[in-house]
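Colleague: What would the 3D arrangement of this be:
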Amino acid sequence: MKLLALTVASAMLSAASLAHAAAPAAVATWNFNNTLSADEAGKPALSAIDPLSASGFVMDTVFGETRWVYRFDGDAMPSQQAGLFVDTSGLLDADDAYSVDIVFQFEADDASWENIFGVSNRQSDNALYIDPGQRLEVWPSGDGPTPFTYGEYHRVTLTNNGNDTVTGYMDGIFQFTLSSTSLNFSAYAAANPSRLIHFFADNLVGGGQGEFADGRVASIRLYDIELDGDQVGELPPLPAVPEPSAVALMLAGLGVIAAAARRREWC
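Modeller: Prediction:
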């Protein structure tokens, strides 16, 4: 009987492990480990929007962990806002189903709107924001119940099911499900043929310009599917910073040996 119980328990643990292992992998991860490059080989790097040349990498404590983050530093004037963007045309299928998971903070509350990301190539005010009530909001569709605290890191996840429905989470906690086309790439096909995602920098034309705040970002994960609530809840707060590969370590070691040899030759 004990052997049977142990066998059943082992099978249950194995099934749970397999279910966890089957969680979808991000198509691209940016960990800001003193670089804007993606963790995955062959994936595009983020591009900086830094008109004031004031942005850059700093060390910070994120969820109790000391790590590099990217600080974006600009001004509310549309042409002077700072942020990041990425070309997703080689990352996402040609539809509107995707998910973005981002760990960031806005440094100060100016009782206004702050842009998190949009997919209109900065040609529309429709995007994901923190609104003046400190709530996560897809403009103009609606917001959630949980206050966003400034000067602290939060993990915000936005999923798009590809059928005009978006779902938002903050720190893994459900905020809303809304009927919205605001974050559909297809809604801006002419203005955004490369399917760019802009982070933190607001629209350059139309109404509602200037909705920007300085901040810091610790990670961005991009998925080519709509994550469900269980999958969002199981995501670790921060993706692990990848260890150097064995090849990179070997090359680094060879570099040290070569440098030592050159120093001996100079002596």
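Colleague: contacts, neighbours, all on C-alpha from now
Modeller: Will do.
Colleague: so the spatially most central residue of the chain is in which element?
Modeller: Most central in the chain under Cα atoms, centre = their mean is I220, positioned 2.1 Å from the mean C-alpha point. Assigned by DSSP states H and E, I220 belongs to strand 215-223.
Colleague: That strand packs against which elements?
Modeller: Other helices and strands packing on strand 215-223, by 3 or more Cα pairs under 8 Å, 6 or more residues apart in numbering; DSSP states H and E, are strand 28-30, strand 65-72, strand 97-106.
Colleague: Reformat those as TSV; add distance to N192.
Modeller: Output for the helices and strands packed on strand 215-223, formatted as TSV (distance: least, Cα to Cα, whole Å):
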stretch	distance to N192
strand 28-30	20
strand 65-72	23
strand 97-106	16
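Colleague: Quick one: neighbours of the residue lying closest to T66 once chain neighbours are set aside, just the number.
Modeller: Leaving out its chain neighbours, the residue that sits closest to T66 by Cα to Cα, 6 or more residues apart in numbering is D60, at 5.6 Å. Using other Cα atoms under 10 Å, the number of residues around D60 comes to 16.
Colleague: So D60 belongs to a helix, correct?
Modeller: No - D60 is assigned strand when assessed by DSSP: H, G, I helix; E, B strand; the rest coil, not a helix.
Colleague: From what I see, it and Y70 are in contact.
Modeller: No - the criterion here is Cα atoms under 8 Å, and D60 misses it with Y70 at 9.4 Å.
Colleague: circling back to that earlier point, toward the C-terminus, what is the element adjacent to the strand holding I220?
Modeller: Trace forward from strand 215-223 with DSSP H and E and the next one is helix 229-234.
Colleague: What is that next one packed up against?
Modeller: On a contact count with 3+ Cα pairs under 8 Å, 6+ apart, helix 229-234 meets no helix or strand.
Colleague: what comes up buried for it?
Modeller: If you call a residue buried by 16 or more other Cα atoms under 10 Å, then helix 229-234 has these buried ones: V232.
Colleague: And for stretch 50-69?
Modeller: D50, S55, F57, D60, V62, R67, W68, V69.
Colleague: Those: which two are farthest apart?
Modeller: D50 and V62 (23.1 Å; Cα to Cα).
Colleague: And the residue nearest to the centre of the chain, how close does it get to V241?
Modeller: I220 sits 12 Å away from V241, going by Cα to Cα, to the nearest Å.
Colleague: Second chain to compare with the first, below:
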Amino acid sequence: MKRIPLIMSLGLAGMLAHGAATAAPVAVATWNFNNTLAADEAGAPALSAIDPLGASGFVTDTVFGVTRQVYRFDGNQTPSEQAGLSVGTVGLLDGDNAYSVDIVFQFEANQSTWENIFGVSNRQSDNGFYVEPGNKLQVWPTGGGPTTFTFGDYHRVTLTNRGNGTVTAYMDGIFQFDLSTASMDFSAYAGVNPSRLIHFFADNVAGGGQGEFADGRVALIRLYDIELTRSDVVDIGTGTPPGNGGGTVPEPATLALASLGLLGAFGARRRGRA
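Modeller: This next block holds a predicted model:
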């Protein structure tokens, strides 16, 4: 039998110790797309489809090695023909700006110079979370990340909002950036978004920068009513592949180990959750 290298043993031991010492945070809503847009949690709202062409729907795909149902959003770059999802968060999230969104999805092809991941402006502002023209994550209009987003592949993307004008992003469990910005604050759009909607994948229909859209597929969305810490992001990404049967869609094991290593490297730049 092959021996496990010492460095891997230490890494696995560290992961087990880390998992034993902390409990993963609990989502207020989880959408697994098992032929439904309903949430797993009782009382949590279903997602609403943005599907003006009537071309979106559930398909079978392989996500991180697991065959399962996903939701394919299919539209055009014309703003009124873009596809995606939305959910109102009044009563689901507290009335402040602290929240986190964890998504497993892919954009099928690079159809635009920018591709919208999600925003909180009720599609009334170009401000939002994107894949930018260099294929990195960015919260417009500032900053970006180091890791390349590859099209046609599933990625796990996590954005946390501290609630004080600071956001942090991760891709496949790996830290991307801290930014000072109000672009992802619900309070910044109170007049045009009283339902505190989160809109996924469909870009803005008012103001500049319209048409930033790509077709894609989404396997999981989780919403948290807190700012996730780096260790939280690792914890919630190391579950058992669900196959739409519960649990979580994990990031690849190699990325989970890498992100554990990065916790120390970037830990000084983030505060912990109380």
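Colleague: The residue nearest to the centre of the first structure: what's it in contact with?
Modeller: T29, W30, N31, V100, D101, I102, V103 (Cα atoms under 8 Å, 6 or more residues apart in numbering).
Colleague: Look up how far A5 of the first structure lies from the closest residue to it other than its chain neighbours.
Modeller: Closest residue to I220 of the first structure apart from its sequence neighbours, by Cα to Cα, 6+ apart: I102 at 4.4 Å. To A5 of the first structure, I102 of the first structure is 42 Å away according to Cα to Cα.
Colleague: State the number of residues packed around N115 of the first structure.
Modeller: With other Cα under 10 Å as criterion, N115 of the first structure counts 26.
Colleague: Point me to the helix or strand that includes it.
Modeller: Going by DSSP H and E, N115 of the first structure is part of strand 114-118.
Colleague: just checking, what packs against that strand?
Modeller: strand 128-130, strand 196-199.
Colleague: The strand holding I220 of the first structure maps to which residues in the second structure?
Modeller: Following TM-score structural alignment, the aligned partner range for strand 215-223 of the first structure in the second structure is 216-224.
Colleague: ok, the residue nearest to the centre of the first structure to S14 of the first structure distance?
Modeller: From I220 of the first structure to S14 of the first structure the distance is 30 Å (Cα to Cα).
Colleague: Which part of the first structure matches stretch 53-64 of the second structure?
Modeller: Under TM-score structural alignment, the match for stretch 53-64 of the second structure is residues 52-63.
Colleague: hang on, the earlier thing: ok, the residue nearest to T66 of the first structure to G210 of the first structure distance?
Modeller: For D60 of the first structure, the distance to G210 of the first structure - Cα to Cα - is 27 Å.
Colleague: Tabulate the contacts of I220 of the first structure in JSON lines, adding columns for neighbour count and distance to G229 of the first structure.
Modeller: Shown next, in JSON lines, are the contacts of I220 of the first structure (neighbours: other Cα atoms under 10 Å; distance: Cα to Cα, whole Å):
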{"residue": "T29", "neighbour count": "24", "distance to G229 of the first structure": "20"}
{"residue": "W30", "neighbour count": "24", "distance to G229 of the first structure": "22"}
{"residue": "N31", "neighbour count": "26", "distance to G229 of the first structure": "23"}
{"residue": "V100", "neighbour count": "21", "distance to G229 of the first structure": "13"}
{"residue": "D101", "neighbour count": "26", "distance to G229 of the first structure": "13"}
{"residue": "I102", "neighbour count": "27", "distance to G229 of the first structure": "16"}
{"residue": "V103", "neighbour count": "24", "distance to G229 of the first structure": "17"}
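Colleague: Contacts for stretch 138-146 of the second structure, please.
Modeller: With Cα under 8 Å, 6+ apart, stretch 138-146 of the second structure has contacts from 126-132, 136-137, 176-177, 179, 181, 183.
Colleague: and that stretch, how far from the chain's centre?
Modeller: Relative to its chain's centre, stretch 138-146 of the second structure lies at 15 Å (Cα atoms, centre = their mean, to the nearest Å).
Colleague: counterpart of that stretch in the first structure, which residues?
Modeller: By TM-score structural alignment, stretch 138-146 of the second structure lines up with residues 137-145 in the first structure.
Colleague: repeat for stretch 91-99 of the second structure
Modeller: Counting by TM-score structural alignment, stretch 91-99 of the second structure corresponds to residues 90-98.
Colleague: now the end-to-end length of that stretch.
Modeller: End to end - Cα to Cα - stretch 90-98 of the first structure spans 13 Å.
Colleague: hang on, the earlier thing: how far away is the residue nearest to T66 of the first structure from F212 of the first structure?
Modeller: Counting by Cα to Cα, the gap from D60 of the first structure to F212 of the first structure is 21 Å.
Colleague: next one: A190 of the first structure
Modeller: From A190 of the first structure to F212 of the first structure the distance is 25 Å (Cα to Cα).
Colleague: Mind checking which of the two has more residues around it?
Modeller: F212 (28 against 12).
Colleague: Surely that one is in contact with A201?
Modeller: Yes - applying Cα under 8 Å as the test, F212 of the first structure and A201 come out as touching, 6.4 Å apart.
Colleague: joint contacts of those two?
Modeller: Jointly contacting F212 of the first structure and A201 under the rule Cα under 8 Å, 6+ apart are Q81, N115.
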